[in-house]
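Peer 1: Provided below are the primary sequence and the corresponding predicted coordinates.
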Amino acid sequence: MSRPTRAFRAALAALALLAAGPALPRPAAAAEQLVVAGSTDIDAMAPVLKAFEALYPEMRVIYHERETVGLYEEVLDGTLLPPPDVVISSATDLQIRLVNDGFSRPHVSEATRRLPDWAIWRDEAFGFTFEPLVFVVNPAEIDGDDVPRTRERLAALISGDPAFRGRVATYDIRQSGIGYLMASFDQSAMSDFWPFVARVAEGGLMTACCAGEVVELVASGKAAVGYNVLGSYAHARKAAGAPIEIVYPEDFMFVIARVAFIMKDAPNVAAAELFIDFLLSEAAQRVFAHESMLSAIDPAITDGLGQTTIRAAARGPIRPIPLNAALLAMTDPLRRQRFVDLWSQVTGKSPAE
C-alpha cells in the first residue's frame, strides 16, 4: 500500500480535531496568512498554532513573541511588522487598556457566548486560559514541614531563618507587566502588603523578567522559593524534569486568563475571528491543557498532569481576575510609577536599575 500523502495526513488530523468538539465555521475566503502577536512563549503556543494549521491547511500563522510591556508599546506605536491580526497577553490590564483605547474590534459567536462573565469584556477581549499564581519550591532546600502554603508562612520562613534570607525570587515589576499586575492585586487583597514585601525581601530579593527565569532560579537552588509564579510555566518545567514542587497558596490564589483580541485594522478579519473561536474550542482547550500546560478555561478539561482541575486541587479561595474597566486604573502612568517607586524602596532595588 502506498504511503499516505501529506494532504491526506492533514485531512485526518483535521477530522480528529473536529471530533473533539463542535464544528468551527470556515472563513468566507481562504486567508493565506494570520499574524498573531503574543507574550506567551512560542514553545507553549506552538502546539495550538500547529493544531490550527492542521485544521485549516490553507493558512500559515506568523507568531511575534514579545514581553508583555514591549508588546503593549509596539501595538501602541504600530511598529509590529507584519501588522498583527490578533494580540495575546497575560498582562490583562494592558490588554484592557488597548481595547478601551480603540485598538480592537468586536466579535460575537457561539464560542465567545460560552465564556464566563469575568472572562469577556465588551465582546472584544476574550480570556482563554485559567492560570493560577503559585509558589514554587525547591524540595532540596526546604523540608516538607517548612514548605510555606500561605503568605504569612512564607514571610515567617524568611524572617525566622537566616538561611532563607535573600533567597526568594519573583517578577521584577519594573519590567514585567504581569509582575506589576499581580503585585497590585496582592496589595488590594492584603492589608499588610508592604510589610509582607519587606519581610520576604530581607537579605535581598531575587527578581527576573519572566516566569521561566524565576522557575530556573528555584530549580538551580539559587532561590529556595519562587513567589507569584504563573502556574502554567511551573507545571511545564516540572513536567520536563525540573526539581521543583508547586504550591497552590491556601490563604487565597489569584487566577488570570490570557487575553486575546482582534486588532481593529486586522488585515485578515475572517481568519482572526476563526482563530479566536478556535482558541475557545474544546479541541484547542485540550491542546492547551495537555501539550502547552496552559490550564484550560473550560472547567470540564483536566490539567494534563494530575488529571484534575485547578478548581478541584485548590485548598483555599480562588480569585479570578475579571476583565473589566477597573483594570484601567492600574495602567495610569502616575499610579504605576508611584507603586514601582515604593516597591523599589521597600525591596532595596533602584527604580532605574
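Peer 2: That came through, no problem.
Peer 1: okay, CA-based contacts and neighbour counts for the rest of this
Peer 2: Noted.
Peer 1: Pro69: neighbour count?
Peer 2: Actually, residue 69 is Val rather than Pro. Using other C-alpha atoms under 10 Å, Val69 has 16 neighbouring residues.
Peer 1: Was I right to think it contacts Gly177?
Peer 2: Yes: applying C-alpha atoms under 8 Å as the test, Val69 and Gly177 come out as touching, 5.5 Å apart.
Peer 1: what about the strands in the stretch 101-250 of the chain?
Peer 2: Using DSSP state E, counting those that start in this stretch, the strands of the stretch 101-250 of the chain run over 104-105, 120-121, 125-127, 131-137, 168-171, 206-208, 225-230, 245-247.
Peer 1: Using CSV, please lay out those together with distance to Glu291 and mean neighbour count.
Peer 2: Shown next, in CSV, are these (distance: least, C-alpha to C-alpha, whole Å; neighbours: other C-alpha atoms under 10 Å):
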stretch, distance to Glu291, mean neighbour count
strand 104-105, 29, 20
strand 120-121, 25, 20
strand 125-127, 19, 28
strand 131-137, 15, 26
strand 168-171, 25, 27
strand 206-208, 25, 20
strand 225-230, 16, 27
strand 245-247, 18, 18
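Peer 1: right, and these - which one's nearest Ala270?
Peer 2: strand 104-105 (12.0 Å; C-alpha to C-alpha).
Peer 1: Now do that closest one: everything it contacts.
Peer 2: Leu98, Glu124, Phe261, Ile262, Met263, Lys264, Asp265 (C-alpha atoms under 8 Å, 6 or more residues apart in numbering).
Peer 1: picking up where we left off before, shared neighbours of Val69 and Gly177, anything?
Peer 2: In contact with both Val69 and Gly177: Leu94, using C-alpha under 8 Å, 6+ apart.
Peer 1: for the residue nearest to the spatial centre of the chain, what are its contacts?
Peer 2: Centroid-nearest residue in the chain: Ser90, 4.1 Å away (criterion: C-alpha atoms, centre = their mean). By C-alpha under 8 Å, 6+ apart, the contact set of Ser90 is Ser39, Thr40, Thr68, Ile178, Ile256, Ala257, Arg258, Val259.
Peer 1: okay, pairing it with this:
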Amino acid sequence: MRNAGAVLFFLLLVMPGLGLAQERVVRLAGVISEARMLPLIEALSVNLPGTRLVYERLTSAQVAAAAARGNDVPFDLAFLSSPDIAVSIANEGHAVMDEVAGAMADRQWRGEVFSFWSDPAVIVVRRAAFEGRLPQTRIELVRLLEQDSVRFARRVGVVNVGIDDIGYLLASQDSIRTSLYWRLVRAFGGAKARIYDTTDDLLEALQAGELDVVYNVPLSALHAGGVLPKGMEILVPQDYVLAVPWTALIPKGARNLHETRILLQMLLAPDGRAALSAAGFVPPVQPTRFEGLQKIELGPELLVFRDMIKRSKFLDAWFQMIVG
C-alpha cells in the first residue's frame, strides 16, 4: 500500500490534472478570421466554466470535406457563411439533429442546420463619384455605369464568384430574383471592374481609396472592418436586399456532443445576440431601410446552383461578361 501511495504521489507531481475534473474542450471551425472570432469565443466562454473553446479557421470546402470523413472530424461545431454548403453537408447525412436548437433557431432545416444570423448584402459607394445622384436601385446603378463607364473605369469592385462562396451564392440568387442581373454584370464589365478573391481583399482596396462602387458586400463584414473611409456611404437597394443566413451545424464526428449542444443552444438563445455583436454581427442601425429584405431560405433548393454543370455555365457567363 505504501508503494502504491508513492506511485500515486509521483503521478500527481508529473501529471497535475490527474484526479481532477478533466477540462472539456469544444473545437470550433469557421470561415472568419481568428481575430474576429476571439471576442465571440470569449463572450461564450463566460457561461461555459470548465470548458475550453478552441477555434480553427477553415474554408467552406475544408469544413465540408472534414465533415464527410465521419469519425475523424477536427471540429465539434462549424460556423458557415454559405448556407448552401451547410445544407449540402446535412443532405449527405453528415450532421447531427438537435430538436431543442431547431425550436430555438429563427430558421432551420431538418433540425440539423441552424441559422443564427441574417446578413444583408449592401452596396458601398463614394458620394463624390456620383455628383449627388446616388443610385437607389439596381436599375439606377446599371444606367449610371452604362452612361459613364469611362469615369468608373477600374473603380468598381466585385469578389470573384468562382472563388468566394458568398459571392457565388449572392450572384446566383440575384440571377433568379431580377432579370436585370446579367445587364448589371455586363455594366461591371464595361467599367472594367476589379475582381478580388475575397471580401477582405475587396474591403482593403476600398479602405485604400481604390474603388468608388462595391457591390454585394455582407453588412457584417463592413461592421467587422471598422469605420468606412470618409466620403463612402452604404446603400441599401430599394428594389430588394438579399439576406444570407449564417449557419451552424454539429458534424456526426463531434467528440464532445453534450457541451457542443449546450454551446449551440447558447448561441441561438436571445442572450447570444450580445456575444454575436462582438464578432461584427450587429443589427442595422436603421432597420426601416431594410424593408425590402429577402431572406434566403434554408432548404434543398440551395443545392440547385451547386450542380457542377449549372455552376460551370453560370461562371462561364459571369466571367465572359466581366472579363470578356
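Peer 2: That came through, no problem. Given the structure is predicted, the values throughout are model-derived calculations rather than measurements.
Peer 1: Once they're superposed, what TM-score comes out?
Peer 2: For this chain pair, the superposition-based TM-score is 0.86 by TM-score structural alignment, normalised by the length of the second structure; 302 aligned residues with a C-alpha RMSD of 2.2 Å.
Peer 1: that older thread, inside strands: which ones of the contacts of strand 104-105 of the first structure?
Peer 2: Secondary structure from DSSP state E places Phe261, Ile262, Met263 of the contacts of strand 104-105 of the first structure in strands.
Peer 1: now the last one, nearest residue through space, not along the chain?
Peer 2: This means Met263 of the first structure. Nearest non-adjacent residue to Met263 of the first structure, counting by C-alpha to C-alpha, 6 or more residues apart in numbering: Ser104, 4.4 Å away.
Peer 1: Repeat that for the first one.
Peer 2: Nearest non-adjacent residue to Phe261 of the first structure, counting by C-alpha to C-alpha, 6+ apart: Ala125, 5.1 Å away.
Peer 1: which residue in the second structure lines up with that neighbour?
Peer 2: Alignment note (TM-score structural alignment): Ala125 of the first structure maps to Val113 of the second structure.
Peer 1: before we move on, what about Pro195 of the first structure?
Peer 2: Superposed on the second structure with TM-score structural alignment, Pro195 of the first structure falls opposite Arg183.
Peer 1: That match touches Val142, doesn't it?
Peer 2: Yes: between Arg183 of the second structure and Val142 there is a contact at 7.3 Å, judged by C-alpha under 8 Å.
Peer 1: Show me which of the two is the more surrounded one.
Peer 2: Using other C-alpha under 10 Å, the more surrounded residue of Arg183 of the second structure and Val142 is Val142, with 19 against 16.
Peer 1: if I pick the aligned partner of that one in the first structure, what's in contact with it?
Peer 2: In the first structure, Val142 of the second structure lines up with Ala155, judged by TM-score structural alignment. Ala155 of the first structure makes contact with Phe196, Arg199, Val200, according to C-alpha under 8 Å, 6+ apart.
Peer 1: among the strands of the stretch 101-250 of the first structure, which is nearest Ser292 of the first structure?
Peer 2: strand 131-137 (12.2 Å).
Peer 1: Show me what that closest one is packed against.
Peer 2: Judged by 3 or more C-alpha pairs under 8 Å, 6 or more residues apart in numbering; DSSP states H and E, strand 131-137 of the first structure is in contact with helix 211-219, strand 225-230, helix 231-239, strand 245-247, strand 253-256.
Peer 1: Quick one: the residues in the second structure that the fourth one pairs up with.
Peer 2: Spelled out, it's strand 245-247 of the first structure. Taking TM-score structural alignment, strand 245-247 of the first structure hits residues 233-235 over in the second structure.
Peer 1: Quick one: distance of the matching stretch to the chain centre.
Peer 2: The chain centroid and the centroid of stretch 233-235 of the second structure are separated by 20 Å under C-alpha atoms, centre = their mean, to the nearest Å.
Peer 1: what's the mean distance for it versus the first structure?
Peer 2: Superposing on the first structure places stretch 233-235 of the second structure at an average distance of 1.5 Å from its equivalents, by mean C-alpha distance after the TM-score superposition for the first structure.
Peer 1: picking up where we left off before, of the contacts of Ala155 of the first structure - the most surrounded one?
Peer 2: Busiest of those [other C-alpha under 10 Å] is Val200, holding 26 neighbours.
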